[in-house]
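Asks: Return atomic coordinates for the entry below.
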Amino acid sequence: MDEKLEEEITNLVNNGKINDALKMARDAFPESPDDVSDLLNRIGCDFVQRRDYSTSEKVFTGLIAIDPKNVDAYYNRGNAALDKGMMDVAIRDYNRVLEIKPMAMAYVNRGLAYMEKGDMGKALSDFNEALKTNPDTADAYHYRGLIYMEKGDMEKAIEDFSKAVEINPEYAEPYCYRGLAYLDKEDSKKALGDLNKAIELNPGFGLAYARRGLAYLSRGNLNRAIMDCDKAIRLDRRNPEAYYYRGMAHYHDGNHRKAKDDYKKACSLDPGLKDQPY
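Replies: As a prediction, the model looks like this:
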């Protein structure tokens, strides 16, 4: 497919003339199937990034009509549905991907959809399948680690988070969650090391600041705890953990009024925290 045709199809989609763009793509498909697939998938993903799910869905669905076994189109449409919070729709598209061929990230993302639906058994099974398909899938180790944390099995969680960062040393999230697992095991030194690393990799990672605040709190360093929670709240004012941990620090510092205010705010963001009073 020549650049002029690619540009014309792209402009038609950008101007809302999706049917015209898809007709042009369909006409070009017999001679340039890979180019058409790459172009439409790229356009669709661009609209997902813009949060224009309606346009992205039309593009991916149009590509599937042209090429019914286009794995990337099903996968990308599933990702858009996952991003939009439509878990059942996402699962259907990932099912279709996996009917056509095994894909580690399709298992991972379907597992995420099952996690969102509260079906940890199916999620765990999918993360296991992802690792059978590709043992170097860092995301599968990370999310499986989250399930082990949820089950209270910190040893297995730490193992999986460690494997995730071994595969991808630039992956901030497993450091953050491994840090929390170390805190659960009362190893604040290792926890601080991991949380520092998470923040080094992603300076805008509010949750890591909140949890580092908890690590400082566990060591009795109330000022550092409050400073980190303040930073977490500046980054994300809807972070319940940051308010909760800051409230704990204020409480232990003797400032019960501020502690009460933070506790109320934390519970308004996450009602489950009402079962965990200071």
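Asks: C-alpha only now, for contacts and for neighbours.
Replies: OK.
Asks: Could you count how many residues lie near D160?
Replies: As a burial measure, the neighbour count of D160 was computed by other CA atoms under 10 Å and equals 24.
Asks: host element of it?
Replies: With elements taken from DSSP states H and E, the one containing D160 is helix 154-167.
Asks: can you pull the buried residues of that helix?
Replies: Neighbour counts using 16 or more other CA atoms under 10 Å place M154, K156, A157, I158, D160, F161, S162, K163, A164, V165 of helix 154-167 among the buried residues.
Asks: Quick check, central residue of the chain?
Replies: Nearest to the mean C-alpha position of the chain, by CA atoms, centre = their mean, lies L112 at 8.3 Å.
Asks: can I assume that one is in contact with A123?
Replies: Yes: taking contact to mean CA atoms under 8 Å, the distance of 6.5 Å between L112 and A123 places them in contact.
Asks: Columns distance to A259 on top of the buried residues of helix 154-167, output as CSV?
Replies: What follows is the buried residues of helix 154-167, written out as CSV (distance: CA to CA, whole Å):
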residue, distance to A259
M154, 29
K156, 34
A157, 31
I158, 31
D160, 35
F161, 32
S162, 35
K163, 38
A164, 36
V165, 36
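Asks: T55: which of these is nearest?
Replies: T55 has its nearest neighbour among the buried residues of helix 154-167 in A164, at 34.3 Å by CA to CA.
Asks: any idea how far the closest one is from P135?
Replies: Here the criterion is CA to CA, to the nearest Å. By it, A164 lies 10 Å from P135.
Asks: Could you do I226 as well?
Replies: Taking CA to CA as the criterion, I226 is separated from P135 by 40 Å.
Asks: The two - which one has more neighbours?
Replies: Here I226 and P135 are compared on neighbour count by other CA under 10 Å; more neighbours surround I226, at 24 against 14.
Asks: What is the helix or strand hosting that one packed up against?
Replies: I226 is located in helix 222-235, with elements delineated by DSSP H and E. Secondary structure elements in contact with helix 222-235, counted by 3 or more CA pairs under 8 Å, 6 or more residues apart in numbering; DSSP states H and E, are helix 206-218, helix 240-252.
Asks: let's see this one next to it:
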Amino acid sequence: KQWDKAVQMAIKLSQLYPDDPEVLYHAGRLHGDIAYQTMQRLSQVAPDSVWVHQAAGEAHEVQGQYELAAIEYKKVVELDSARPGIHFRLGRVILRQEDATAQDLALAEFQKELQVDPTNAGAAYEIGEIQRKQGRLEKAREFFAMAAERQPEFEEARIGLARTLIDLHQPEKALPQIEAAFQLNSGNEVSHFQLSRAYRALGKTAEQRKELQEFQRLRQQKRGQHKSLLDPSFNPGDVTRQSVDDDTP
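Replies: Okay, the predicted model is just below:
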């Protein structure tokens, strides 16, 4: 009851003074203490449960300890292989490890995720991205399209589908996908670069030059930002970001 009163007071103060640093500090500390004690209690009452291992995996993941996260997620799979989302999480941390077999191992996990949850747009997207990087463009197109269909506001899926269509010599079909990506985020330099590629394939030289200039402007602007803005902490559930090739001017 004491915790309940404290939480209610913290919520009320946060609503009354949403920009007060001291209120935010105490509210954050209170919620952090409650979360810590709750996890401690969970580990005591159900030490071998899927909940404990998933919580441990997520904690390792946000700290960039991907090998440890994978160990915990695999324990969840052993306990409940049909648990929605767990194969996706496992695939993501495998993909983040520097291993020659990482893509193939992650691909298998993303495929398992779609078997468990066919609506998981993130898993479909990651399959598409791996297929694209491995040169299987028709497969990449199929899964990028699946991800975009299941989650229409999925910017990375739109960009991935567009660049794959360009590589398949279908630039006219890529244009609506890039336009959809622009509506979601007009400041993404990767979208402008892919649009310049589409215009080049269509023979629209002036439009290509304009988009390439905008890409270079945005890229230079991004390079000038603080590293913390460029490299945000990885959150569970994030997907692989679309980027331009390393040799792009």
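Asks: quick revisit: which SSE is whichever residue in the second structure pairs up with the residue nearest to the centre of the first structure in?
Replies: Alignment note: L112 of the first structure maps to R92 in the second structure; criterion TM-score structural alignment. With elements delineated by DSSP H and E, R92 of the second structure resides in helix 86-95, which encompasses its position.
Asks: what's in contact with that helix?
Replies: With contacts defined as CA atoms under 8 Å, 6 or more residues apart in numbering, helix 86-95 of the second structure is touched by 61, 66-67, 69-70, 73-74, 76-77, 102-103, 105-110, 112-113, 122-123, 236-237, 239.
Asks: One more pass at 7 Å, please.
Replies: Defining contact as CA atoms under 7 Å, 6 or more residues apart in numbering, one finds that helix 86-95 of the second structure is touched by 66, 69-70, 73, 102-103, 106-107, 109-110, 112-113, 123, 236-237.
Asks: and if you look at stretch 203-221 of the first structure?
Replies: 176, 180, 183, 188, 191-192, 195, 198-199, 222, 224-226, 228-229, 231-232, 235-236, 241-242, 245, 249.
Asks: Return a PyMOL selection command for the buried portion of those residues.
Replies: Below is the selection syntax for PyMOL that covers the buried ones among the contacts of stretch 203-221 of the first structure, with 16+ other CA under 10 Å defining burial:
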select buried, resi 176+180+183+188+191+192+195+198+199+222+224+225+226+228+229+231+232+235+241+242+245+249
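Asks: any idea how far K227 of the second structure lies from L218 of the second structure?
Replies: Between K227 of the second structure and L218 of the second structure the distance, using CA to CA, works out to 15 Å.
Asks: whoops, R92 of the second structure was the one
Replies: In this structure, R92 of the second structure and L218 of the second structure are separated by 28 Å, where distance is defined by CA to CA.
Asks: again with Q15 of the second structure
Replies: Distance, Q15 of the second structure to L218 of the second structure, using CA to CA: 37 Å.
Asks: swap in A108 of the second structure?
Replies: According to CA to CA, A108 of the second structure and L218 of the second structure sit 36 Å apart.
Asks: do E129 of the second structure as well
Replies: Spatial separation of E129 of the second structure from L218 of the second structure under the definition CA to CA is 24 Å.
Asks: got it, and L107 of the second structure?
Replies: Applying CA to CA, the value for L107 of the second structure to L218 of the second structure is 32 Å.
Asks: ditto for R197 of the second structure
Replies: For R197 of the second structure relative to L218 of the second structure (CA to CA), the value is 16 Å.
Asks: Same question for R209 of the second structure.
Replies: The gap separating R209 of the second structure from L218 of the second structure is 14 Å, by CA to CA.
Asks: Same check on M9 of the second structure?
Replies: 44 Å.
Asks: hang on, the earlier thing: would you list the helices and strands packed on helix 222-235 of the first structure in CSV and tack on distance to T61 of the first structure?
Replies: Rendered in CSV, the data for these read as follows (distance: least, CA to CA, whole Å):
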stretch, distance to T61 of the first structure
helix 206-218, 36
helix 240-252, 38
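Asks: Out of those, the one nearest P169 of the first structure is which?
Replies: Each of these was checked against P169 of the first structure via CA to CA, and the shortest separation belongs to helix 206-218, namely 16.3 Å.
Asks: coming back round to it: quick one: average offset of the helix or strand following the helix holding D160 of the first structure versus the second structure, please.
Replies: Sequence-wise, the next helix or strand downstream of helix 154-167 of the first structure (DSSP H and E) is helix 172-184. When the second structure is overlaid, helix 172-184 of the first structure sits 0.8 Å from its aligned residues on average, using mean CA distance after the TM-score superposition for the first structure.
Asks: list the helices and strands helix 172-184 of the first structure packs on?
Replies: When contacts are defined as 3 or more CA pairs under 7 Å, 6 or more residues apart in numbering; DSSP states H and E, helix 172-184 of the first structure packs onto helix 154-167, helix 188-201, helix 206-218.
Asks: can you list the ones you listed in JSON lines and add distance to N41 of the first structure?
Replies: Compiled in JSON lines, those are given as follows (distance: least, CA to CA, whole Å):
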{"stretch": "helix 154-167", "distance to N41 of the first structure": "27"}
{"stretch": "helix 188-201", "distance to N41 of the first structure": "30"}
{"stretch": "helix 206-218", "distance to N41 of the first structure": "32"}
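Asks: Which among those is found nearest to S54 of the first structure?
Replies: helix 206-218 (30.5 Å).
Asks: angle of that closest one against helix 240-252?
Replies: 20 degrees (axes from the mean of the first three to the mean of the last three CA atoms, to 10 degrees).
Asks: could you check the angle helix 172-184 makes with helix 206-218 of the first structure?
Replies: Following the same axes, to 10 degrees, one obtains 20 degrees for the angle between helix 206-218 of the first structure and helix 172-184.
Asks: chain center to helix 206-218 of the first structure: distance?
Replies: Helix 206-218 of the first structure has its average C-alpha position 20 Å from the chain's average C-alpha position, going by CA atoms, centre = their mean, to the nearest Å.
Asks: All good on my end, thank you.
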